[in-house]
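K.L.:
I would like the atomic coordinates for the input below:
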Amino acid sequence: MTKGERAGADVAERAATGRAARDRLPIDGHGVFRPPADRADPVQIVFDQEADRLPDLLALRHRRMRASPLAFYRGAAAVMAADLAGQPDSGLRTQLCGDAHLFNFGLFASPERRLVFDLNDFDETCPGPFEWDLKRLLASVALAGRANGFGRRVRAGILSGAAQRYRTAMIRFAGEGELDVWYARADVDDLVTRLAKSRRRRVTRVGDKARARTTLQAYRKLTTVIDGRRRIVADPPLVVPVADLLPTVDRIALEDRIRTMLTGYRSTLAEDRRHLFDAFRFVDMARKVVGVGSVGTRCWIILLTARDDTDPLLLQVKEAGVSVLAGPDPVPDPDGEGHRVVAGQRLMQATGDIFLGWQRVPQLDGRTRDFYVRQLRDWKGSVAIDELTPRGLRTYAELCAWTLARAHARAGDRIAIAGYLGRRGRFDTALTEFAESYADQSERDHAAFRAATKS
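P.N.:
Got it, this is the predicted structure:
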């Protein structure tokens, strides 16, 4: 059902559409993952995805993915995308994060300087069946529970609680008006007041740490004065200034290309943000390694300053490739993959970075490449998953599930999805079974990856 059709349909009709989708995929059909006999080689999928990445960073990517099944899972979104595409689905589509594992949620500042919790990675965002994101999330919860030493019964309670939280949140959003859903968000200060004292202290500490991670803090950590000029400090291979990567002629050419890119990026900002951006001037740039799944993609940090050296802005310019959810015959975004990422992020996030934008760069490393731009650090924080108790992981997983439901409710037909999910717990049970069986598969894939990359 398209957006226009939803506007003309009544609530009962949309709920009936959701219930009818059970004929396409019954609730119990979401259960145990059984790989087909002709399942694609997961290791080869990972290697194929690396074909256009920077070769000098691939060893680092492999080392990170070899560390554990959960680390492999974080870097292997393309593997799960291929698995999900080969399974029946509900047909109820929304905008997907595309990589909604536990580590892609976190804290950041809203434009009103409130600390909020939300999805924070949209490299793979793409329309698709709503359950793909939820399965990605819950399988990561199962792997995290295993990594933390939790038994199967404990993990089952955590997984069932998270699936139930998504389901009941979607049912609640289905009963609310469009503006209520659009304005809903997880404000950390409001969340703290609702928690018990024992958990309130932990969340408060995480929030305080996030508030300390400001642009100025990053500026002091990442830059220094060299020969009277502010420069980004080398920390290879994670941060490498462009002056250390390229000879002078090539460096100047690349910096000119990036300056031109920033001029085009400016036009993707709202008019008031363009005025703010115009106050800053280019100072320096460096290549930066980020995440697990993104290692090897072209990513730059750009240092700009305004009034003087004490008034900085640090931007991250990150390459945007085709989403792993797009399939073998992707339909390209006419404005580029950077636009796809930004459009999906703006649709799914409750509040966003004021400097979020995109741009294309022609003939960079032999071809036109798409990028999106955002602030490097603005009250950004995350939870230490490996330190969570069973109760803590359940609380965190349920918060992620609520956040995902809110994002899906904004972008899709929340009434149809709620109609599909129903008010009984069969969906929760099925998703718990799926998450554990897919975690088993990820452990096998990780073992195969370790064997293939042992040299």
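
K.L.:
use CA for all of it now, contacts and neighbours both
P.N.:
OK.

K.L.:
out of everything not next to it in sequence, what's closest to residue 168?
P.N.:
In this structure, residue 168 finds its nearest non-sequential neighbour in residue 423, 7.7 Å apart by CA to CA, 6 or more residues apart in numbering.

K.L.:
element containing that neighbour, please.
P.N.:
Using DSSP states H and E, residue 423 is not contained in any helix or strand.

K.L.:
please give the structure of this sequence too, so both can be compared:
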Amino acid sequence: MISRQSILSTQLSLTDGVAPSPVKTLDKHIKMTLNPYQFYRGSAQLFYADLATGILTLPDMLLAGPGKTIIMGDCHLANFGFLTEEGSHGDQVIFSPNDFDDACVGYGIWDLARFLISLSLAGDLGRGLLTGQYLTDEIEITDDLKSIQEDDVKAACKTFLSAYRDALKRILKDEDVRYQVLKKFDHDHVLNACCRKAAKRAAGGDDFYTKSQLAKSTVFEDGKLRFTENPFKYKRLHEKDYLALETTFRPYLDDEILDIVARLGAGIGANHAKRYYFLVGPAELHDIHDLSLCHIVEVKQQCPASPTLAFPDVSPVNTLNPAHLAANCQRQLQRRPDLLLDEVVWRKKQWLVRSRHHARLSVKPESLILQKKHPGEAFCQYANACGIALALAHSRGDRRSVRFEHFMVELLPEHDKALTDACLEYSEQVIQDHALLCDIIRLSGHISPHKSATEPTVHNCPTRGTCLPY
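P.N.:
This next block holds a predicted model:
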């Protein structure tokens, strides 16, 4: 029988190109040792491998043909957030899925299951932070904080599935509902403050010139706009590389290239992938007030969508090159997709080109699950919003019919409990896999020998607060 360690190493190497070992370990794998939730974020392909081999078993009835749609592929609570529609070209701030790197044609239940498991792991994370089992530098852990409990996780799972199903029901009554978005929340909703912050950072907002992604990433000096010097985020390029990037990607951009840098250490799942940031705008800028004419474009090496590695025959669409597939799926999942969204083959690799959102914000899991009062209520509010946003996205996978909606609305109620139970049980497997990865990396010397598998290495993060700007 193949050991779990061998399975783990094989699956991580499929997308990362390197398996964790005493010889060589990626920064991504070090990040994944922080806690089981971080491990889960970086190992989507392991989730699908376990589905394919039966380690995780979902209700068969929901895996029939009508249950297919365009899926996120890596659906978890940190892959939802606020962004501006039409990318950096729009000002309408909405709450929606915000990560499409693993998007493809798949079964809707795959996204549902992956999200439910993330809810369970979030509960484990909260309790582990309060007991000192896990460490974080995202928020300050104080004695007055309370964590969500197992009952809160179960309530959030139920809320998420109900919200998802109810949104699909509304679409069955009126197909135009699939073009709705979440853009406003009640005063006491956990997402209200974050929504208002994001709106202020959009072009035309009060904080655009100080707190938008564009403003915080750039500096205007001597009549020129360029990326700020930040060795932890950006790396300056050699002249030869700069020229090659400029020549290759200029036709895909909507204005002049003002600066190019390599982006370092972004994300968890695709942390190892090469990516470059292009500062794009008019060649002549008069002052900082011309900032709204500019935007940041990401050019990212695209890896195969995780579901396609374990399930290569789900749809012929998934045989598109990874960047083409990601771009096509993002266009379908979003109501108004980024205006700048394309794919390029360069140096025998596929690259995804897309604009970065000025006001992209998401809620840190730590701030969501640890609160002074009623964390379970906030957790359920968030799960409800994600359920609605996911249903709207799934529904856009087929805008000509409501076959998918009929199928899910009819069958989900019969299998809610079985689906939830399977996901809660699988979360224990993820916790064990995280401990196994910590043991592997500790042998390599990247984790101090005195630390146990449940005491991961902590990386300092300068960003604090409820809303995490990307």
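
K.L.:
what's the spacing between the most centrally placed residue in structure 1 and residue 74 of structure 1?
P.N.:
What sits nearest the mean C-alpha location of structure 1, by CA atoms, centre = their mean, is residue 121, with 2.2 Å. Separation of residue 121 of structure 1 from residue 74 of structure 1 (CA to CA, to the nearest Å): 12 Å.

K.L.:
again with residue 132 of structure 1
P.N.:
In terms of CA to CA, residue 132 of structure 1 sits 15 Å off from residue 74 of structure 1.

K.L.:
so what's residue 302 of structure 1 up against?
P.N.:
Counting by CA atoms under 8 Å, 6 or more residues apart in numbering, residue 302 of structure 1 touches 282, 283, 284, 285, 286, 314, 315, 316, 317.

K.L.:
overlap between these and structure 2?
P.N.:
Retained in structure 2 (both residues aligned by TM-score structural alignment, their matches' CA atoms under 8 Å) from these: 282, 283, 284, 285, 314, 315, 316, 317.

K.L.:
quick one, strands of structure 1?
P.N.:
93-96, 105-109, 115-119, 126-129, 186-187, 223-226, 229-232, 239-241, 281-288, 299-305, 312-319, 357-364, 367-375 (DSSP state E).

K.L.:
so can I have a markdown table of those showing distance to residue 431 of structure 1?
P.N.:
Below are these laid out as a markdown table (distance: least, CA to CA, whole Å):
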| stretch | distance to residue 431 of structure 1 |
| --- | --- |
| strand 93-96 | 17 |
| strand 105-109 | 20 |
| strand 115-119 | 20 |
| strand 126-129 | 14 |
| strand 186-187 | 24 |
| strand 223-226 | 46 |
| strand 229-232 | 46 |
| strand 239-241 | 40 |
| strand 281-288 | 37 |
| strand 299-305 | 35 |
| strand 312-319 | 33 |
| strand 357-364 | 35 |
| strand 367-375 | 33 |
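
K.L.:
what do we get in structure 1 for residue 99 of structure 2?
P.N.:
In structure 1, the residue matched to residue 99 of structure 2 (TM-score structural alignment) is residue 121.

K.L.:
now do residue 152 of structure 2
P.N.:
Checking TM-score structural alignment: residue 152 of structure 2 goes with residue 154.

K.L.:
tell me the contacts of that match?
P.N.:
Here residue 154 of structure 1 is in contact with residue 390 (criterion: CA under 8 Å, 6+ apart).

K.L.:
what about 6 Å?
P.N.:
Neighbouring residues of residue 154 of structure 1 by CA atoms under 6 Å, 6 or more residues apart in numbering: there are none.

K.L.:
who's in contact with residue 407 of structure 2?
P.N.:
No residues are in contact with residue 407 of structure 2 under the rule CA under 6 Å, 6+ apart.

K.L.:
I'd like to know how far whichever residue in structure 1 pairs up with it sits from residue 171 of structure 1.
P.N.:
Under the alignment (TM-score structural alignment), residue 407 of structure 2 maps onto residue 419 of structure 1. Distance, residue 419 of structure 1 to residue 171 of structure 1, by CA to CA: 8 Å.

K.L.:
what do we get in structure 1 for residue 165 of structure 2?
P.N.:
In structure 1, residue 165 of structure 2 lands on residue 167 (TM-score structural alignment).
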